[in-house]
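**Q** Pasting a predicted model and its sequence here:
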Amino acid sequence: MVVIGSATDSSSPFGKRLAANDKKTRDKAVKALGKWVSTKKEFSHLELMKLWKGLFYCVWMSDKPVVQQQLSETLSSLILKVPRSSVMDFIATFWQTMCAEWHGIDRLRLDKFYYLLRRFLFYSFRMLKENDWDLEAVEEYTNVMINGPLNATSQKMPDGIRFHLIEIYLEELEKSVDVAHSGEVPTAHVLAPMFHLLGHTINGKVFKMVAEDVFESILKKTAAGEGEDSDFEDETDLTVFDKDEDEDEADENEDEDEDMAEDGEGDEAEAEAEAKAMAEMETEMESEDGEEPSTTFDYDLIGIRERLATVAADEETVEQNRRKVDVLYKAYQDFCPLDEDEDDNEGEDEDEDEDAA
């Protein structure tokens, strides 16, 4: 069980107040924190680690769905106030804290932390948007995710967080930018953590989720947006896994969050009511903000196709994943065929390989 008192060493001058039992004290600390973050020029890594420790317990202590949701919004939006020189470390220490504390979260508190992860991902994308999707910033951010919660091999990263991020990655990306400007998003670069998972995970469930919830989903969204102009007819061509394939493995990798319940896990009806309230408020907030995901988001299909080819050919790609990545690549190739110049270049490369052999 998590010991609330362990937050007392958090970042001065906010640590004790952020984790206080009194809501008014916590609210004042959060309000002061926003001003402090926006005026401070630089943060040390230790300061940020202590700060997120205190903020974690601030969320832990929050009651009532409305309060929890408002707090998640406030804390996540701090990403836009942190100085550029520290923002990536601010993001990295958030994920480091979440991953370190995740197994101590009881089932009744999971929903509010899932919502916090969702809003934090959204504001991370919004930060990249405010930086005009600068490729250097995008690479810095995706490296944070690859080395953190979406690392394919680290045992320190909870699968519960991995699964949730995979499920919501496209949703939050689509919410972060107007559809009219979605073509400006370098999606092949933003999806770098997903390519990393495709190539390096040995968890069949993780691979399947990335293939279906990210890459197959992009094709289906694009095809739906093109309507009658689409040549895409048979969705079964995009299915990387057979229905029954890896069924046993999926059972073995069942979300470990189900095993987190502690002695005081409480009434299941109360948990369901809490989850329902959170879902309703999230839908209401998205509706008010006009941030509903669009099926016509302009994904860089050619760039994604090329990255899939790179993953399939990479010698470091897990062998059991290679064939399946190639299936995804061919699905993208069928959807957006190589043009004549690319065909010629590909043929020249093959001839060079043959000559070299």
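**A** Great, that's in hand. Residues are numbered from 1 along each chain as shown.
**Q** use CA for all of it now, contacts and neighbours both
**A** Noted.
**Q** Hmm, residue 73 is touching residue 117, no?
**A** No - using C-alpha atoms under 8 Å as the test, residue 73 is too far from residue 117 to be in contact (10.3 Å).
**Q** Buried residues in stretch 215-227, which are they?
**A** By neighbour count on 16 or more other C-alpha atoms under 10 Å, the buried set for stretch 215-227 is 215, 216, 217, 218, 219, 220, 221, 222, 223, 225.
**Q** among those, which are in helices?
**A** Using DSSP state H, the subset of those located in helices is 217, 218, 219, 220, 221, 222, 223, 225.
**Q** helix/strand/coil for residue 293?
**A** Here residue 293 is coil, with the state taken from DSSP: H, G, I helix; E, B strand; the rest coil.
**Q** quick one: it and residue 169, what's the gap?
**A** Distance of residue 293 to residue 169, given as C-alpha to C-alpha, to the nearest Å: 11 Å.
**Q** Could you find the closest non-adjacent residue to residue 173?
**A** In this structure, residue 173 finds its nearest non-sequential neighbour in residue 125, 6.2 Å apart by C-alpha to C-alpha, 6 or more residues apart in numbering.
**Q** ok, and here's another one to check against it:
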Amino acid sequence: MPAAVSRKGKSRAAPVEDSKPEAAMPLGKQLAHTDKKVRDRAIAGLVAFLSQGGDTEGESSSYVRLDDAEMAKLWKGLFYCFWMSDKPLVQQALAADLAELLLQIKPKSASPEDRFEASVAFLEGFWDSIVREWAGIDRLRMDKYYLLMRKYVNATFRLLAREKWEKDAVVAVNRILTKNGGPMTWEDRRVPTSIANHIADIYLDELNKTLALPEVDSQAACPLIAILEPHITLLTRTSTSTVHTRLMSSVFTPLLESLTLASSSIAVERDAERPSKRSKKADSMYAHIVMHSCVGEEGQSERSNPTALRSGLLKRMFEAASNEKAGESNRRKVYQVWREEGGDDDEDEDDE
């Protein structure tokens, strides 16, 4: 009888103790695995690895950033891990998981500054890898890397919202985009212009989605002109006419139109002057950007009205075009937009 009890006891599954994920770079095949449980374990290990940073002994009380060589090696592995993910659902899930890492990294110091530094370091590694590996992406894989870029742009906006759109945070992200060799640089002609073009295509869409989130809506207003600074700089300094045209058609023209439509007095005046040029899109185009943005260098509790946002954007475009580093052709084009949009009239509008 005791033996039977013993056998019955052995047949029971022993409880599995929850263990902390190992802080290590997971294998690419684990990250791209079709089994979600395997992918989740790999992502958890990667979060722990990134949260630990360069402190391999776990002794530092603050975050120690990975050096550039280590970050490049890490992202080369992640880049080609994503390369090997062939099934659409796995691609979408992995793109979302990799982008979400920006918000999951949490150094043990629990310092908000350390947490943001760790996230920004990983973001910089992402864009560096995109620029470095872009020329090798074949046509069949291009769409999935466009998807990954979209996920990272969205996660970046949510990261900035978590930081309450503070000036230093916005400047840090803008520096990554516009630095020499960055995806939106105007100085390094080795960087493919298709990267900046795609960022322009998705920027307003992803910002509008972010500002529509309940947890973001209740926070400080987004400093719209500061967020658009990389695009404004590139618009006036690029030596490639197609980039200038793309920025106008994807960012500035639709945004100015949205702000015009939201400014009733300006909209009535413009419709009377050029009714054929009114957009076929709904008046709510980029509604959350219009409703939850402000003029200034960082987030504010007060939202700015559409007229003030429009005036501030036109003024900043004019200032950037006036800079000595602006291209002469770009300067003329921006001045023309400024005149057509009534920049000299709007500049004196007060922010309500």
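**A** Alright, I've got the coordinates. Because the structure is predicted, anything quoted here is derived from the model rather than measured.
**Q** Please state their TM-score.
**A** Here the superposed chains carry a TM-score of 0.70, computed using TM-score structural alignment, normalised by the length of the second structure; 279 aligned residues with a C-alpha RMSD of 3.1 Å.
**Q** Kindly indicate which of the ones in helices among the buried residues of stretch 215-227 of the first structure lies nearest residue 191 of the first structure.
**A** Using C-alpha to C-alpha, residue 218 is the member of these that lies nearest residue 191 of the first structure, at 11.3 Å.
**Q** Give the equivalent position in the second structure for that closest one.
**A** The pairwise alignment with the second structure assigns residue 218 of the first structure to residue 255, based on TM-score structural alignment.
**Q** Its match and residue 206 of the second structure, how far apart?
**A** For residue 255 of the second structure, the distance to residue 206 of the second structure - C-alpha to C-alpha - is 13 Å.
**Q** rewinding a little: what's the closest of the ones in helices among the buried residues of stretch 215-227 of the first structure to residue 331 of the first structure?
**A** Using C-alpha to C-alpha, these come closest to residue 331 of the first structure at residue 219, 8.6 Å.
**Q** Please, where are all the strands along the second structure?
**A** Taking DSSP state E as the criterion, the second structure contains strands spanning 222-223, 293-294.
**Q** With distance to residue 172 of the second structure and mean neighbour count added, can I get those strands in a markdown table?
**A** Putting these into a markdown table (distance: least, C-alpha to C-alpha, whole Å; neighbours: other C-alpha atoms under 10 Å) gives the following:
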| stretch | distance to residue 172 of the second structure | mean neighbour count |
| --- | --- | --- |
| strand 222-223 | 14 | 29 |
| strand 293-294 | 19 | 26 |
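**Q** Once you drop chain neighbours, what's closest to the counterpart of residue 137 of the first structure in the second structure?
**A** Per TM-score structural alignment, the equivalent position to residue 137 of the first structure in the second structure is residue 169. Leaving aside its sequence neighbours, residue 169 of the second structure sits nearest to residue 160 (C-alpha to C-alpha, 6+ apart; 6.5 Å).
**Q** Tally up the residues packed near the aligned residue in the first structure for the one you found, please.
**A** Aligned counterpart of residue 160 of the second structure in the first structure: residue 128 (TM-score structural alignment). Residue 128 of the first structure has 19 neighbouring residues, counting by other C-alpha atoms under 10 Å.
**Q** where's residue 128 of the first structure relative to residue 138 of the first structure, distance?
**A** Counting by C-alpha to C-alpha, the gap from residue 128 of the first structure to residue 138 of the first structure is 7 Å.
**Q** now do residue 337 of the first structure
**A** For residue 337 of the first structure, the distance to residue 138 of the first structure equals 27 Å [C-alpha to C-alpha].
**Q** Without its sequence neighbours, what residue ends up closest to residue 286 of the first structure?
**A** Distances taken as C-alpha to C-alpha, 6+ apart place residue 292 nearest to residue 286 of the first structure, at 6.2 Å, with adjacent residues excluded.
**Q** returning to what we had before: tell me if I'm right that the match of residue 160 of the second structure and residue 140 touch.
**A** No - using C-alpha under 8 Å, residue 128 of the first structure makes no contact with residue 140, being 10.3 Å away.
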